[in-house]
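Asks: What would the 3D arrangement of this be:
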Amino acid sequence: MDNEEKIVEGQTGIIEPVEIDQEMRSAYIDYSMSVIVSRALPDVRDGLKPVQRRVLFGMDGLGLAYSGPTRKCAKIVGEVLGKYHPHGDSSVYDALARLAQNWNQRYPTIFGQGNFGSMDGDPVAAMRYTEAKLQKITEDILGDIDKNTVDMVNNFDDTEVEPTVLPTKAPLLLLNGSSGIAVGMATNMAPHNLSECCDAICAYIDNPDIDTDGLMQYLPGPDFPTGGIIMGKSGIKEAYETGRGRVVVRSRTEIEVADNGRETIVVTEVPYMVNKKEMIEKIAQMVEDKKIEGISYINDETSREGVRIVIRVKQGFNSNVVLNTLFKYTQLQSSFAFNNVALVGGRPRTLSLKDLIANFVDFRHEVIIRRTRFDLEKAQKRAHILEGLLKAIDVIDEIIHIIRHSANVDEAKAELISRFAFTEVQATAIVEMRLRQLTGLEREKLQAEYEELEKFIARCNEILGSEVEQLKIIKAETLELKNKYGDARRTEIRPSEEEFNPEDFYANEDVVITISHLGYIKRTSLTEYRTQARGGVGMKGSATRDEDFIEHIYVANMHSTMLLFTQSGRCYWLKVYQIPEGSRASKGRAIQNIISIPDDKIKTYINVRTLNDSEYVESLNVVLVTKSGIIKKTALSAYSHPRAAGVNAVNLRDGDELVEALLTNGNEEILIAARDGRCCRFNETDARPMGRNSTGVRGINLEDDDIVVGAINYNPSAEDASEHTVLVVSENGFGKRTDFDEYRITRRGGKGVKTINITEKTGKLVAIKNVTENNDLMIIEKSGLTIRMSVSDIRLAGRATQGVKLINIKEGDSIAAVSTVNRATDSEESEGQGDPQAQSEDRPEQQA
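Replies: Purely as a prediction, here's the structure:
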């Protein structure tokens, strides 16, 4: 005997060795198909899973019609378990309860009495407390089931029969949708409006070649039981064409304004499948954690009249901004992902909208044919009997004689068959005929019934012989369904695509951005910094640690993009609204917690209006200046594709660091200032454009121990060019303004000219800025003290002067950062004059 087959002593049969991986693969496939076909996925024909179908069929068997009384759910569950669904009672009761929940089902098929849960996630009461019966619409789902319209199979123990599908007139898979997780696949189908589904089905019957756009004229999109607003149609169309797609669903909200001007956001509808209670708790927690600002009060005032969530907005906050923030961070805005997977012929398939409608129409077609055949056979049997009865009445005297003289019924039937050529069925009906049918009136009734049956039989034969007639019946029954149960759409579909834009959550305003020496960043309202007279002592600007101090301060718009350049020459991107907000005295947040900057330090910044406008980014350049005097010019378009890990902006030589980044239009002039008080001015065109990974060329010729402290750009052809002056500040608080004309233009790489008279009293040069008299100057000391003064208070002076005292600095302290601020940004009389960063057309936005 070979190794493949071995007979084990004391046992019968053959043991066959198999590979365990093959056996596991085969067993798992069997298991997965069982889950797919018998548990998790709905049938495309009636839109029901097996347990749902069995619940409805079991309730129909108990006679729980809509017109009758309800019965305990425990009785229903026991009936279904005992006859059709030999699994846990929780699976049956959960399915029953879901079919009765009007926030889950667009058209519930079960009428529930008692506690069936809520959209707050409250659990359903125990089955011994609740009662149920079938809804009115379920009559059209189970109707004609006794007319051989669907296949019936034996139950699990062969004691009962159950349907493989229900002969529904309603397209339940479209009406109520479905969701389920099988093995290796899942389904998530949206509910729809019955009237619209009926219209789409009729449109398909009239034109089987109709496309998705044509169907969407009748069925524009999902209609969720909880209402809400679908934002845009592109996701709907994608789902209807491919079976997969995603739509954004927003809550329906209103903004109520009280007599005192206080604004309140009122939510009256929430997205489908959102737990309202959990959503409110999350909003309250985010308000408490200060992740969402501007909300003073939130309460759920939902009643039998409908959903009502009240969110009170704090005084001074824009309710639309608060609402957009809620849409972004909470389930007031949710998404629904279509995954139209259903069983077609016992196999799972991903279906388009047309596929769903076509399969349903094909199923209804089959039901109509089977129902008509059943009715025809029944009518023909009755007509056959009526023919015998009418014939028997004509010879009734002889028939009575035969019956009276027969020994038994069988003998009488046999005599009638042989004597008058009656069939077995007719003979049986004759011997069972009542005497009252011998009256003339009864004979007329039999004759009228026979004639009606003849017409009905002719009609049935006409239907079975014409596909056009069959489709007419499907269409008529569909329209009848619409008239009986059709209702208005609950979910609004916004025709225009309103894509989610994070900038909508933040007001279009300017803020002060500060970054400390140790890399802590924050944004602060510009109004927190008040203007002081020249020579003031300043006010506390930030709560920094002893070894930390504010190193950079500048003004930017909330909708701008910041290009952050590190001292090692890499570039990172950060939206201004992504910077955490803090008060003037707060410490801020470590920049490494916002963007990933390994072992590096942010050194300089550029404020860019947008990176999405190709014409804008192609027309501008990024000019980088290093500590050793190297300059490099690169097109802004090279930085228009943000990457989380950053990009290389310049290759630096050993010991060199990036000092400044400027945004230019290609025809400007560059001024590079050195610590020892010299400044080199040259045309931007002297520096040819280079790629991001290049090193650059010499911009200023420095002495051995000298370094670059800053650089500015100047557009002499701008309309307001005459208003601009060069501002320089020394480390001991001295500063002055000088006309640009006093700086002669030299070639790139020269030693430059004196820009400030450096003495022991003034200290070394620390900053150079391009300013106008409409600017304010913000100076921050290493101790954290801040002063804001008007640039117009600083007098014009020659290049070689030491300037005037701008700020009184205590012993041991020095200036850490200097920034310019447009005075109009927080001036009441200049409200509405535009972006303070905006300059002339020839002068683009740049770092403040």
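
Asks: From here on, just use CA atoms for contacts and neighbour counts.
Replies: Fine.

Asks: Does the spatially most central residue of the chain fall in a helix, a strand, or a coil region?
Replies: The centre of the chain sits closest to Ser335, judged by Cα atoms, centre = their mean, with a distance of 3.0 Å. Assigned with DSSP: H, G, I helix; E, B strand; the rest coil, Ser335 falls in the strand class.

Asks: could you list every residue that touches it?
Replies: 246-249 (Cα atoms under 8 Å, 6 or more residues apart in numbering).

Asks: Neighbour-wise, give me the winner out of the residues you listed.
Replies: Neighbour tally across the contacts of Ser335 (other Cα atoms under 10 Å): the maximum, 26 neighbours, falls on Val249.

Asks: list the contacts for the spatially closest residue to Leu389 that is not a sequence neighbour?
Replies: Spatial nearest neighbour of Leu389, excluding adjacent residues (Cα to Cα, 6 or more residues apart in numbering): Ile430 at 6.2 Å. Ile430 makes contact with 388-389, 392, according to Cα under 8 Å, 6+ apart.

Asks: just Glu269 next, same as before
Replies: Contacts of Glu269 (Cα under 8 Å, 6+ apart): 226-228, 251-253, 307-308.

Asks: Tell me how far it lies from Gln331.
Replies: Taking Cα to Cα, to the nearest Å as the measure, Glu269 falls 12 Å from Gln331.

Asks: Could you do Pro163 as well?
Replies: Counting by Cα to Cα, the gap from Pro163 to Gln331 is 40 Å.

Asks: More neighbours: which of the two?
Replies: For Pro163 versus Gln331, the count of surrounding residues by other Cα under 10 Å is larger for Gln331: 22 against 19.

Asks: quick one: the more buried one and Met273 touch, right?
Replies: No. Counting by Cα atoms under 8 Å, Gln331 stays clear of Met273, with 10.1 Å between them.

Asks: for comparison, sequence B:
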Amino acid sequence: MATDDGSPQDPGNDGRIVDIDVSEEMRNAFLEYSVSVIHSRALPDARDGLKPVQRRILFSMHELGLRPDRGHVKSSRVVGEVMGKYHPHGDQAIYDALVRMAQPFSMRLPLVDGHGNFGSLDAGPAASRYTEARLAPAALLMVTGLDEETVDEVPNYDDQLMQPEVLPAAYPNLLVNGTTGIAVGMATSMPPHNLIEVISAARHLIAHPSCSLDDLMRFVPGPDLPEGGRIVGLDGIREAYLTGRGTFRTRATAKIEKLTPRKMGIVVTELPYLVGPEKVTAKIKELVQAKRLSGISDLKDLTDLKNGLRLVIEIKNGFNPEAVLEQLYKLTPLEDSFGINNVALVGGQPRTLGLKELLEVFVDFRISVVRRRTEYRLGKRRDRLHLVEGLLIAIVDIDEVIALIRSSDDTAMARQRLMQVFDLSEKQADYILELQLRRLTKFSRIELEGERDELRAQIEELEKLLGEDDAPLRKLVSAELAEVAKSHGTPRRTVLLESAGTPATAAPLEVADDPCWVLLSASGLLARTASADPVPAEGGRSKHDAIVGAVRTSARGQFGIVTSAGRMVRVSALDLPTLVPTSGAPSLAGGTPAKMYVDLARGERILTLAGVTPDSPTLALGTAQGVVKRVTPDYPLGRSEWEVISLKPGDRVVGAGPVGSEGDDLVFITADAQLLRFPASAVRPQGRAAGGMAGIRLAAKDSVIFFGVLDPVGEAVVVTSSGAADALPGTQAGTLKVTPYAEYPAKGRGTGGVRAHRFLKGEDLLILAWAGNTPARASAANGAAIELPEATGKRDGSGLPATAIIAAVASPVRTGALAGERGSADTGGDPDADGSRAEEDPGTS
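Replies: Take a look at the predicted model:
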């Protein structure tokens, strides 16, 4: 059937075209998808600590009878059973979940007993057709009670079968085994804990419901990781137990041994959680080759099945092993961080839970499971007692019962006459009719009377558990938990340390945590000063005296490196070389290339340095497409790098700098010689994930080549250099002009600015631009100092021929970024570089 114009007609709407709001439809579809991911895939239930796929795997294996005392079956059979009956998703996702439950390095108490290659920390498992599996002993504790109506059942995906909504877990699995998962807009990350400690805390909570967190932490002082290792610093753990979020550091277990009569070495026997030996060895080799790590002559991985993990790091003669070990902790995965984010489903809703809340949810659930089990057992015993009492009545007058049955025409009449003559119920009468003659002996009556008395005693005990006073029920739950801890508990493997516990002889700890400056030179060298004295503003002009990045910190503090890709990378000041004190301006000739501390992508540049502490000033950034942003310094504690701006495709950061006060000026200079200045107060601070707002309005094909922050109160200048677009970058000196900053009027954010340079014949763009406080220092690509001409008063005048090619210009201390260069002026082919992100604030934290 077709419409008048010949197009096919949809039989579902009688040929009518229904207008749908696409944005509303997308919003509803995405919301449904989000809810589905959160509830059906990514987040665990706080009661049994399992995600739906894990729960369905254990239930299917329970139905298949894959108990610990029976043989293994192919993992592919289990995957097929789960996928066909309960989990309509890909087989690889199901197998990955099964594998994780069988890996002793992933779970503290594995739930699946795997046979075959189930992978390692450095390699994946074999295919499901090659491996075999069955339930582990701990998994029986998760499914015991399913046949006693302890939990609700729900239909499977096609309403053909029933499956448990949650497993009747006999121990706090979520805390014991931990979990990880990424949903839509939220994630969960929970470390494993020791079974004995967690159950002790749960029993204490049962006995003292109003106990404090400190009371519970006497039993659960911290996570207990499957591979052991050491946890350094407990403040983050307590924060996580209180709020549900926190970070802690894990260290490998290492000891210094004498390998040969003349050689000392470091032997690593335990690694941080989920860190494999191949990852560690690869990082150490990389650092040694890059000359960032000294004192190591050889590295051997002697790990085997018999002796377990064993990494042997041979130390060169003349090096302090303790100092080398401390550097290994700082630079390699031998020390790692773990971010705790206790997000789980409670009543179908995702919640962030602290330690006490997690235990309360489990204890309440376990009490509910035991109560429902008790009600089920009570009902069964009452039904049995009812039948036994009827049978005893029949045995007393067995001859009359037999005569009555023989004289009845059919079963229905016999049932009715038994109920009338002996005052029996229908169930009792049916049971008597089905009675076997061999049960009519004297001993059967004695057995029945004994069973009756036993049933009455059991019913009385069960009724006490279900009484108004729930103390007996809570006591039973506590006793069952104690039995689980006794039968399945193992000693703690992870050592908890209040502090690093570094030997006092280690060289890095001999460096006092004194204030210092970290400096970045125009040629890309990094170093720290030996004192807290500010970087000199005047003095001799030596090589590398153009400092394009400076941040104040301490010798054992940290700072951030900002790149053109909008990333900030955290670096320890202790890893940098110390400047040799000199007279006049500082020289970074002995510094280390900054690219050694940052893995740069192709085309990515290091721009400047920034503070990473909460009290650091806000960081202002400007991009090639004219976007400006001020970043709130709420940087993550447990991460080594993060984004500070969300960039459009083809865009990049051209400059960045700290905002000292709201009166500071933010300055844009474009390749088309337009300059815009406006106060920092015009840009509100935003979170790390935000994309910023419109900074400068750009003409077609124009782009920003410089962005900086300066103090308008002090003396400042603008340095511009013009050239031809068809010349190769870095080959033309151009015409140079230095202008007082005060000549440029301030305008509003998002406007086009004013002319900053007049082009001569043959010139069509700026090859370099910079604005900052005086005295301005320029340098060549190799760091050699270049003299700048005196400032003139011509704002839109042209320049004079430069004597040398300038690579960078900078202020003495207060610096924003590298000077804009022609080589960085390309916007990546995005013609819509007009700052269209005005007032856009996605993901502001």
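
Asks: just to revisit the earlier point, what would the contacts of Glu269 of structure 1 look like in CSV with distance to Leu64 of structure 1?
Replies: Shown next, in CSV, are the contacts of Glu269 of structure 1 (distance: Cα to Cα, whole Å):
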residue, distance to Leu64 of structure 1
Thr226, 28
Gly227, 30
Gly228, 34
Ser251, 37
Arg252, 37
Thr253, 40
Val307, 31
Arg308, 35
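
Asks: Can you list which of the residues you listed are found in strands?
Replies: 252-253 (DSSP state E).

Asks: Which one of the contacts of Glu269 of structure 1 is nearest to Ser34 of structure 1?
Replies: Using Cα to Cα, Thr226 comes nearest to Ser34 of structure 1 of those, at 33.2 Å.

Asks: roughly how far apart are the closest one and Asn102 of structure 1?
Replies: Going from Thr226 of structure 1 to Asn102 of structure 1 by Cα to Cα gives 9 Å.

Asks: of these two, who's got more company?
Replies: Thr226 (23 against 19).

Asks: quick one: that one and Thr268 touch, right?
Replies: No. Thr226 of structure 1 is beyond contact range of Thr268, at 9.7 Å (criterion: Cα under 8 Å).

Asks: how far out from the middle of the chain is stretch 566-584 of structure 1?
Replies: Offset of stretch 566-584 of structure 1 from its chain centre (Cα atoms, centre = their mean, to the nearest Å): 28 Å.

Asks: sorry, that was for stretch 668-677 of structure 2
Replies: 41 Å.

Asks: quick one, longest helix in structure 1?
Replies: In structure 1, taking DSSP state H as the definition, the longest helix is helix 353-394.

Asks: What is the subsequent helix or strand relative to that helix?
Replies: Next in sequence after helix 353-394 of structure 1, counting helices and strands by DSSP states H and E, comes helix 396-404.

Asks: between that next one and helix 353-394, how many degrees?
Replies: 90 degrees (axes from the mean of the first three to the mean of the last three Cα atoms, to 10 degrees).

Asks: Helix 396-404 of structure 1: which residues count as buried?
Replies: 399, 402-403 (16 or more other Cα atoms under 10 Å).

Asks: what do you get for stretch 346-356 of structure 1?
Replies: 348, 350-356.

Asks: so can I have TSV of those showing distance to Asp144 of structure 1?
Replies: Output for these, formatted as TSV (distance: Cα to Cα, whole Å):
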residue	distance to Asp144 of structure 1
Pro348	27
Thr350	29
Leu351	27
Ser352	29
Leu353	27
Lys354	26
Asp355	25
Leu356	22
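
Asks: ok, which pair from those is furthest apart?
Replies: Among the buried residues of stretch 346-356 of structure 1, Pro348 and Lys354 lie farthest apart (Cα to Cα), at 16.4 Å.

Asks: what residue of structure 1 takes the place of Ala471 of structure 2?
Replies: Using TM-score structural alignment, the partner of Ala471 of structure 2 in structure 1 is Val468.

Asks: Now its match: which helix or strand?
Replies: helix 467-485.

Asks: Summarise which helices and strands whichever helix or strand comes after that helix is packed against.
Replies: Next helix or strand after helix 467-485 of structure 1 toward the C-terminus (DSSP H and E): strand 492-494. Strand 492-494 of structure 1 makes packing contacts with strand 229-231 when contacts are defined by 3 or more Cα pairs under 8 Å, 6 or more residues apart in numbering; DSSP states H and E.
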